[in-house]
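Visitor: need the 3D shape of this:
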Amino acid sequence: MQKRWVDRYKADTNKVETLASALNINKVLATLLIQRGVDDFDQARNFFRPRLEHLHDPFLMKDMERAIGRIERAIGMKENILIYGDYDVDGTTSVAVLFSFLNRFYNHIGYYIPDRYKEGYGISTQGIDYAAQNNYSLIIALDCGIKSIDKVEYARTKGIDFIIGDHHTPGNELPQAVAVLDPKRKDCDYPYKELSGCGIAFKIIQAFAKINQLEDITVYQYLDLVAVSIASDIVPITGENRVLAYYGLKKLNNNPCFGLKALIDLATKSSDLSLTDVIFQIGPRINAAGRIDHAKDAVKLLIAKSSEEAKTCCGLIDIQNMQRKDFDARITAEALEQIQANEHLMQRKTTVVYQEDWHKGVIGIVASRLTEKYYRPTIVLTKSNGHVAGSARSVAGFDLYEALSECSDLLDQFGGHKYAAGLTMKVENVIALQKRFEEVVAQSIDPELLEPEISIDAEIKLVDITAKFFRVLQQFAPFGPENNAPVFIARNLYTVGAAALVGVNHLKMTLTQEGAGIFDSIGFGLGEFLPLINKGIPFDACFSIEENVWRDKRSLQLNLKGIRLGS
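Guide: Presented below is the predicted three-dimensional model:
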């Protein structure tokens, strides 16, 4: 599929030159820093050298004093405390962090994860009834609850207090909980608004440790779990998240908890995990528990107290993940067959597919795969508990939530954000939704948004790609949303010798540019350009820069994202 190249490398020339001079770095690197809001020496020092001391005081968060006060009162009165969390990676890591920390000092504590299929997302009546039946008088909800006004009120009738620790956008009314911890509250002055749900759990234990004068290590030992949540929940890698991710990855690579160590040993051979590795290797396995069976299995793994216990739990998670892969592959194939067998569906600006026997736990993954394939707003629907459940995914720049709002009369309920949403509806409305969603999107989407884009951060000459340049570039990591690995463009390139196909459709070649050295390059899925490249025509390429290791030899390599005729 053809991709649009979008140049995002415009920056104030004077600022670039001033910063490059102050830091004694290449102007390209200075441009990248300014794009990230870094425009003086002190900001650059903090960016390149994140420090745990840069983390904000947890008591700057609205209601934190009330939350810690209620937890301490519960401990003092020997009340039973229930840690409640969502069934995804962010929710299960949140529960693991707070449960493991408090359980070191206090035994009257348990945890609860709702069943994805029987209870659905968020705080459930069944979960509150479980707490009442087991004499829990305080529930701490993590990664959910900010809109659970009726559920918190129901808990009050049972004599149960709530502390809400969420990171989603609140509605117009807040739950009447003892404390509502959410940086996105309009009346919360906490300096950083983009923490993950597990990040909120971390701030709670940080506050508890501060009040009780505990050593920092009692808190920082959970940063590996925080990093996994940051990666998997796709939150911005800026500000406090960048500090937490930076040190969390260090912990993950050097001394992970037993559960994560078992997952790493099972999932990857990499000796230096990045956030991307976590997203594709670790996160899906944790998520598989809640998709296939019950997410409490993931929590059991993440709170394991020995390598033997962790290996046992990990074995179950691995089986669930293999089942998830099987469902994923089968349903994706069936969905593609539906689309390809119908010329009308092929020509649409949206994808809405339905089959009643598809597994609800993987339809979100399938929706993402179909979006990648056809690059258009997508909804995948299946039957669940007598209703139709759906997962929706969007393309960059298009507000999916707004489009679903235009279809709300056909839906029982829906929720989510600009790029991902969930919904439920009646079976008889499926055909009407297919028609309405197509009409809404076709009338409102910019045709350009139906082409995937390559966002280019800076133009560079190959001669400027040196060992020093790459050393500084590596210090931009960890990479993720709002701090993605930079993509560069270089113009008028030539091959040295002949380009060749490797694997299924990958382009391998050696590139040069006038006045520059040579670089090995790999273009995954770019085999279609082989005839052009071997004709000796100059071309432009956009790429990221990476280190290739082969037989203990290290060299810089260009990972090509796109190729086009020279401009």
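Visitor: please count neighbours and contacts with C-alpha atoms only from this point.
Guide: Will do.
Visitor: burial measure for Ile379, as a count.
Guide: 29 (other C-alpha atoms under 10 Å).
Visitor: pull the distance from the helix or strand where it lies to the chain's centre.
Guide: Using DSSP states H and E, Ile379 sits in strand 378-384. Mean C-alpha position of strand 378-384 versus that of the full chain (C-alpha atoms, centre = their mean, to the nearest Å) differs by 22 Å.
Visitor: excluding chain neighbours, what is closest to Gln35?
Guide: Ala11 (7.4 Å; C-alpha to C-alpha, 6 or more residues apart in numbering).
Visitor: for the one you found, what are its contacts?
Guide: Contact partners of Ala11, counting by C-alpha atoms under 8 Å, 6 or more residues apart in numbering, are Thr31, Ile34, Gln35.
Visitor: which other helices and strands contact the strand holding Ile379?
Guide: If you count contacts as 3 or more C-alpha pairs under 8 Å, 6 or more residues apart in numbering; DSSP states H and E, strand 378-384 packs onto strand 351-354, helix 363-374, strand 387-393.
Visitor: please repeat the previous calculation with a cut-off of 6 Å.
Guide: strand 351-354, strand 387-393 (3 or more C-alpha pairs under 6 Å, 6 or more residues apart in numbering; DSSP states H and E).
Visitor: alongside the first, I'd like the structure of this one:
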Amino acid sequence: MRISQPIDSRPELIEPDVIPPQSNWRDLDPHPLVAAILYRRGLRTAADVAAFMEPARQPTPDPYRIPNMQDAVERVVLAVQREERIGIFGDYDADGITSTTILTLALRSSLVPDRVIPRLPDRTEGYGLNDTAIEEFRDAGVSLVIAVDCGSTDHQSAAVIAGQGMDLVILDHHHMRDDGPPTAITVSPQLGDDPAWHVLTAAGVTWLLVAAMAARGIAVTDGDPADASSLLDLVALGTVADVAPLTGANRNLVARGIERMRTAPRTGVAALIEAAGLKSSSISATNLSFALAPRINAAGRMGSPRLTFDLLTTDSPVEARRLAQELEQVNIRRRSRSSQVHAEAWEAIVRQPGWQARPVVAVQHPGWESGLVGAVASRLVEEVRRPVLLFREEDGVLWGSARSVEGINLVETLQSVESLMIRFGGHSLAAGLSLVAGNLPALEAHLADTMRSAGVTVPAPRHLRIDATLPSDYLTLETVRELGRMEPFGRGNEQPVLWVKRAELLRYTVLGQDRSHLKIFARAGNRQVEAIFWGAAERSRDLVGCRTIDLIGRLEINSWNGQERPQMVLDEFRAS
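Guide: Coordinates of the predicted model:
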């Protein structure tokens, strides 16, 4: 079921910055288009460009730049030397699963398997440490609990763990309100003041701990015992799936992780790549984001994250293929159910009187899976362009997710009214929360007041920043490959948005089983341009009677039947 968009989705175009004639921009790269984009993205020196363009060649980030890492390494190394039983508590999303996998594989390289007890919660348990898991660790004889991707604000659970006679190390990256639980060693880049490190995910923090252990002589892999780099593919998966910026310390880790996936993927990752219809040699941050990350997350969204964990930890190709196919079926169900929840949420929104004037939209349903509401809220916030709260309702309690727009920091806003909630946590634009249903109106009112105080209008304007005008002579495969040297692309280092001006419109058609996509054929100079605009079939009416067109989007390679040709993936077009 498709629902028409009630809000004009066309963005305001931000034209490329004018480069000062006296600048050194042409010295930044041999290719003029690449050089201009690098300059507009703030790179000014040869050293900056080298670090950006060759992230995998840069030195490994220093683990000890993260506050409290030294204490954590000392405690974990001591536990390994004493052969203590270590419990690892993770999270049900991709970052939590990959963090748990990294630490489990590393510790099992030095300890017998039953000395390392990984524990992943499912969605019914909610986010973060819980009493049941703590009791399980205690009953198993655990003396050290390591919480990954959670715990940095959970003083209550930390106190319970201490009361049970267990030590606690926290490896987290979420927004913090204080220095962390006083009874735990909290390792978090948020405790430092370097923005280049704030971007790290839990997978990155966990890997840096493992790298520091390896430097101390602790075996962390079954191959070269001191080489933690074989675990970087898991860091890349967790970081990209968590939509973390591919800047700062992340850039080195993700680039090296992708290299690892291309050349020597672990058994489970190779099976996952195959199930997604990809080739290891062509893996990039982009297809990690759109093809692998949804599959990794599917298990935790629809059931137990253990399925993904088992896939990532198996050494058996036969078992890996079986698990990858099982995960593929789970992902198919996730897509189908997500579409249904999205349609139901839209219907609930448009039934609200005057919803288009509301600064915040909030809807709930007892039948919605808590593992799906976050992803659906992310779609909705792009469509309604205001904060969205989506909840599963159960026994008078709302469990769900919030997504925000630029200009409103969700976690800081929620923190100022934390008495309204049972639990919350997250980032500036995304948060998970639970609250008594009767508190929802007060929370909506507070978010609305925050919107007004910040001067954020609704619908929040969409902006599309253009990196460069693309001359027709650059509509080539060579240009795509030159731009590819700027990878990995993702949040914070988006694929360059290019502007082809006044192309002659030849024809257009709609594609897809539901005929929801628009394909445009045009000519710029002496080159034909094919452009695909996903989900924009309704925009075909804008092309009626149009003779020339501006195309704004990303230049990619379209491979079909062994042939390659350049293709634009559009973010926008305008009659010209």
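Visitor: quick revisit: can you tell which of the helices and strands packed on strand 378-384 of the first structure is closest to Ala209 of the first structure?
Guide: strand 387-393 (39.6 Å; C-alpha to C-alpha).
Visitor: report the buried residues of the helix or strand following the closest one.
Guide: With elements assigned by DSSP H and E, the helix or strand that comes after strand 387-393 of the first structure is helix 400-405. Across helix 400-405 of the first structure, burial judged by 16 or more other C-alpha atoms under 10 Å covers Leu400, Tyr401, Ala403, Leu404.
Visitor: which residue is the nearest non-sequential neighbour of the last one?
Guide: This points to Leu404 of the first structure. Phe437 (7.3 Å).
Visitor: now do the helix or strand hosting the one you found against strand 387-393, angle only.
Guide: Applying DSSP H and E as the criterion places Phe437 of the first structure in helix 430-444. Helix 430-444 of the first structure runs at 20 degrees relative to strand 387-393, counting by axes from the mean of the first three to the mean of the last three C-alpha atoms, to 10 degrees.
Visitor: now helix 430-444 of the first structure on the second structure. Mean distance?
Guide: Aligned to the second structure and superposed, helix 430-444 of the first structure gives a mean residue distance of 5.4 Å (mean C-alpha distance after the TM-score superposition for the first structure).
Visitor: tell me which residues of that helix come out buried.
Guide: Neighbour count says helix 430-444 of the first structure has Val430, Leu433, Gln434, Arg436, Phe437, Glu438, Glu439, Val440, Val441 buried, by 16+ other C-alpha under 10 Å.
Visitor: try stretch 340-360 of the first structure
Guide: Leu345, Arg348, Lys349, Thr350, Thr351, Val352, Val353, Tyr354, Trp358, His359, Lys360.
Visitor: how about the last one, what's its partner in the second structure?
Guide: For Lys360 of the first structure, the aligned residue in the second structure is Ser370 (criterion: TM-score structural alignment).
Visitor: hmm, back to that, now the buried residues of stretch 340-360 of the first structure in JSON lines, with distance to Phe280 of the first structure?
Guide: Shown next, in JSON lines, are these (distance: C-alpha to C-alpha, whole Å):
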{"residue": "Leu345", "distance to Phe280 of the first structure": "30"}
{"residue": "Arg348", "distance to Phe280 of the first structure": "30"}
{"residue": "Lys349", "distance to Phe280 of the first structure": "28"}
{"residue": "Thr350", "distance to Phe280 of the first structure": "26"}
{"residue": "Thr351", "distance to Phe280 of the first structure": "25"}
{"residue": "Val352", "distance to Phe280 of the first structure": "26"}
{"residue": "Val353", "distance to Phe280 of the first structure": "25"}
{"residue": "Tyr354", "distance to Phe280 of the first structure": "27"}
{"residue": "Trp358", "distance to Phe280 of the first structure": "23"}
{"residue": "His359", "distance to Phe280 of the first structure": "21"}
{"residue": "Lys360", "distance to Phe280 of the first structure": "21"}
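Visitor: and those residues, which is closest to Asp216 of the first structure?
Guide: Lys360 (41.8 Å).
Visitor: contacts only, for the residue nearest to the closest one when sequence neighbours are not counted.
Guide: Leaving aside its chain neighbours, Lys360 of the first structure sits nearest to Thr382 (6.5 Å; criterion: C-alpha to C-alpha, 6+ apart). Neighbour list for Thr382 of the first structure: Tyr354, Gln355, Glu356, Trp358, Val388, Ala389 [criterion: C-alpha atoms under 6 Å, 6 or more residues apart in numbering].
Visitor: measure the aligned residue in the second structure for Thr382 of the first structure to Arg491 of the second structure for me?
Guide: Taking TM-score structural alignment, the alignment pairs Thr382 of the first structure with Arg392 from the second structure. Arg392 of the second structure sits 29 Å away from Arg491 of the second structure, taking C-alpha to C-alpha, to the nearest Å as the criterion.
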